[in-house]
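In: Fold the following and give me the result.
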Amino acid sequence: MNTFLDLLVVLAVAALLAAPALYGAARDHHLDRQIRAARQGARAPGTTKRPRPGNRPARPVSPWAGTLSGKPLGPPRT
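Out: Down below sits the predicted model:
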């Protein structure tokens, strides 16, 4: 009976040591699939289609934006 319990303890310790490595490998594989899908232009499964924040048209910024006095900081931009 002691031999069986010793075997169970060794297997439990081995599982505790291997679990984080297996989890990391599975996560890395999932990220690789997402990157590959993004490079091919397809959406990865489980993602929603949202506009990218950088795709908005640029607003013209007035030269006095951000000043407390409301006066321009320098010469007007062209």
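In: C-alpha from now on. contacts and neighbour counts both.
Out: Will do.
In: Relative to Leu7, how far out is the residue of the chain most remote from its centre?
Out: For the chain, the largest distance from the centre (CA atoms, centre = their mean) belongs to Met1, which lies 49.1 Å off. According to CA to CA, to the nearest Å, Met1 stands 10 Å off from Leu7.
In: What helix or strand is Leu5 located in?
Out: In this structure, Leu5 is located in helix 2-40 according to DSSP states H and E.
In: So which bits of that helix are buried?
Out: By neighbour count, with 16 or more other CA atoms under 10 Å as the criterion, the buried positions of helix 2-40 are Gln34.
In: Please generate a structure for the following sequence too, so the two can be compared:
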Amino acid sequence: MTGNQTEALFGMLVTFGLLVLMVLPSVIGIVRDRRVDRQLREAQEAVSAGKETQKSSDRSTVPSTATWYAEGRRSKKLVNS
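Out: Modelled structure (predicted):
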């Protein structure tokens, strides 16, 4: 290989590497979008097939500690004023 051929090969490899770096984020995005679409399609099929899903009314109705703290603060304000 002559010096010119080596330089041309190196230039092509650098150009190809830059092309890959520029295209890679869009390919990753396409793959991610397809995965999300597949998950949404599977969830829609599960709902249309009549499978039970958890409803918000099935969740525990116990207030969180932050709610109790806020309620206590409100009642103290009412008593003090």
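In: Overlap in contacts, Met1 and Leu7 of the first structure.
Out: Overlap of the contact sets of Met1 of the first structure and Leu7 (by CA atoms under 8 Å, 6 or more residues apart in numbering) is empty.
In: with the second structure superposed, average distance for the helix holding Leu5 of the first structure?
Out: If you overlay the two and look at helix 2-40 of the first structure, the average distance to its match in the second structure is 0.3 Å (mean CA distance after the TM-score superposition for the first structure).
In: Contact partners for the spatially most central residue of the first structure?
Out: In the first structure, the residue lying closest to the centroid (CA atoms, centre = their mean) is Leu31, at 9.0 Å. Contact analysis of Leu31 of the first structure by CA under 8 Å, 6+ apart lists nothing.
In: So what does it match up with in the second structure?
Out: In the second structure, Leu31 of the first structure lines up with Val36, judged by TM-score structural alignment.
In: swap in Leu22 of the first structure?
Out: In the second structure, Leu22 of the first structure lands on Val27 (TM-score structural alignment).
In: any idea how far its match lies from Ala8 of the second structure?
Out: 28 Å.
In: now Met22 of the second structure
Out: Counting by CA to CA - Met22 of the second structure and Ala8 of the second structure are separated by 21 Å.
In: Then Thr67 of the second structure?
Out: Going from Thr67 of the second structure to Ala8 of the second structure by CA to CA gives 69 Å.
In: Thanks again, I'm all set now.
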